[in-house]
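Colleague: got a sequence here, can you build the structure:
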Amino acid sequence: MFARRVKPLRDTTPKPLPGTGQLALDLQQQAAGWRYEAFATNSPAAGPREDAGEVAACLDGRHRVHARVEDHFKEGNTTGADRLPSQSFATNTTWYRTHAIACDLIAWLQLLACDGHQARAEPATLQYQVFHTPATLTRGGRQRRLNFPAHWPWTHHIQAIFTRLLAIPAPT
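Modeller: Prediction:
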C-alpha cells in the first residue's frame, strides 16, 4: 500500500463543473492545501539486495504512467471511441479511422494554434469553447467572413487561433 501527499490539481473553492465528479477537500486538507492519494499493489517487495526506496519509486512511477493511460482513454471516449463496437466490421473500421483523424487534428490544432489553457485542454473543453461556437458565415465584397457573437466568452481565443493558423506559410 502506498500513500502520497500531493497538491490539488484544481482549486475546489468555486463550485465544481457538473459531471466532473470532483471530490471536495475536507476542512483539514483545505487548511493544509494538500490531498492524499493511496494505491495498493501486489508487486513483490524489495529483495535483500534491492534498495526499498528505489523499488517504491519504480512502483510509484509505474502507477503514475497508468494514470496517464486512463486519461487517454477518457479523452478517447470524449472524441467518439465510446461508440465502438458496432455490428458491422466496416462501420467499426470507418468510425475508428474517423476517430483517429479527429484525435490527430485536435493534437495538431493544440500544437500549432492554441496557447494558454487551450493548449493543454481536454477535447471536451475544446469542443465546448471552440468547435461548438455559434457563428455565421457571410459573403460580401468577394470575400467570406466568419462572424462570431460578441457575447461568446472565447471569441478572442478563437480569433487568435485563426490568426495563428493563417500565419502558417503554405507548403511549397
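
Colleague: rest of the way, CA atoms for contacts and neighbours
Modeller: Fine.

Colleague: give the residue farthest from the middle of the chain.
Modeller: Distance from the centre of the chain peaks at Pro48, with 41.8 Å (Cα atoms, centre = their mean).

Colleague: one more, please, to line up against the first structure:
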Amino acid sequence: MAWLAQRGRWLSYSVGMTITEQIHQAILKVPVTAWTAVIEPGGEIRDGAWVAELSGDCLEGWPKGMRLIVRKERPHPGTQLRITDADGLRLTCFATNTTVMPIAALELRHRQRARAEDRIRAARATGLRNLPLHDTAQNRIWLEVVQLALDLLAWMPMLALTGETRRWEPRRLRFRLRSAATQIVTTARRRYLRFARHWPWTGVITDALARLEALPNLG
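Modeller: Modelled structure (predicted):
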C-alpha cells in the first residue's frame, strides 16, 4: 500500500483488506443511516446488501488519501459465518484511493474484479500449476508461452464472442471451439476452412471469425 501511494506514481488501487479487531469495532459503530444499498451492474439495487465508509482511528498508519469501504450482506443459505461477521451478516472490506466515485459504485467496481481470480484459476489450468522443466531459464520460457496463451484466452472472448460464450472456461473453449472437425477446401484458387455442419457450435465459430475479420487492422 505504501508503495502504491508513493508520490509521483499516480496509481488508483482497490485492494481487499483483512478485517482486524480495530476495523471490526469500527464497523459495529457505523450508524444505520450511514449504510447505502449495494447496486448491480445494471443499476438495480442488490437485495440484502449494504455498503458504508469507515473513518477515524482505523485509518491511522495507512497512506494518506486511503478510503476504507465495508460491505455487509446476508449470506447464502448454508454459508458458515466467520468470527469477523456480525448480526448474521457477512462482512468484507477493501481499501481504495479513488475519490471521484460514490461508495456504492466503488464497491461494484471492486466486486467486478473477481474476474482477476478467474484469470488466475485459468492460468493454473493452462499450465501454471507446475513448472514442467528442470532449468530456470527453460521455465522462464515456459512462463512466457503460458502468458501468451492467457492473453489470447482473455482477448479472444472479448473481441470475438458474445453473451454467455464470453464466460466459457478454457476447457469448454478447447472442446467446443478448438476441437471442431474441419476440412481445407481449395476452389477458384482460394483456400477455405469448412466446418462440420453437425457440430453444435459451428455457428459460434463462424460468427467469431467474422467478428475478428471485421476488426480494424492496427498492424
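
Colleague: quick TM-score on the pair, please.
Modeller: The TM-score (TM-score structural alignment, normalised by the length of the first structure) is 0.63; 132 aligned residues with a Cα RMSD of 3.1 Å.

Colleague: show me where the first structure has strands.
Modeller: Counting by DSSP state E, one finds strands in the first structure at the ranges 2-6, 35-39, 136-140, 143-147.

Colleague: so how much does the last one differ from the second structure once superposed?
Modeller: Read that as strand 143-147 of the first structure. Compared with the second structure after the fit, strand 143-147 of the first structure shows a mean deviation of 1.0 Å (mean Cα distance after the TM-score superposition for the first structure).

Colleague: which helices and strands does that strand pack with?
Modeller: strand 136-140 (3 or more Cα pairs under 8 Å, 6 or more residues apart in numbering; DSSP states H and E).

Colleague: average distance between the strand it packs on and the second structure?
Modeller: Looks like 2.1 Å for strand 136-140 of the first structure (mean Cα distance after the TM-score superposition for the first structure).

Colleague: what range does that strand cover in the second structure?
Modeller: Aligned by TM-score structural alignment, strand 136-140 of the first structure falls on residues 183-187 of the second structure.

Colleague: quick check: buried residues in the matching stretch?
Modeller: Buried positions in stretch 183-187 of the second structure, judged by neighbour count with 16 or more other Cα atoms under 10 Å: none.

Colleague: re earlier: now tabulate the strands of the first structure in TSV and tack on distance to Pro85 of the first structure.
Modeller: Converted to TSV, the strands of the first structure look like this (distance: least, Cα to Cα, whole Å):
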stretch	distance to Pro85 of the first structure
strand 2-6	36
strand 35-39	31
strand 136-140	35
strand 143-147	37
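
Colleague: how about the ones you listed, which one is nearest Pro153 of the first structure?
Modeller: Distance to Pro153 of the first structure, taken as Cα to Cα, is lowest for strand 143-147 among the strands of the first structure, at 14.0 Å.

Colleague: if we can go back for a sec, who are the contact partners of the residue farthest from the centre of the first structure?
Modeller: Applying Cα atoms under 8 Å, 6 or more residues apart in numbering to Pro48 of the first structure gives no contacts.

Colleague: same for the longest helix along the second structure, what does it pack against?
Modeller: Longest helix in the second structure, counting residues (DSSP state H): helix 136-160. If contacts are counted by 3+ Cα pairs under 8 Å, 6+ apart, helix 136-160 of the second structure sits against helix 114-123, helix 202-214.

Colleague: again, only this time at 10 Å
Modeller: Counting contacts by 3 or more Cα pairs under 10 Å, 6 or more residues apart in numbering; DSSP states H and E, helix 136-160 of the second structure packs against helix 114-123, helix 170-176, helix 202-214.

Colleague: the first one vs the first structure - mean distance after superposition?
Modeller: Helix 114-123 of the second structure differs from its equivalent in the first structure by a mean of 3.3 Å after superposition (mean Cα distance after the TM-score superposition for the first structure).

Colleague: what's the distance between that helix and the middle of its chain?
Modeller: Relative to the centre of its chain, helix 114-123 of the second structure is centred 6 Å away, using Cα atoms, centre = their mean, to the nearest Å.
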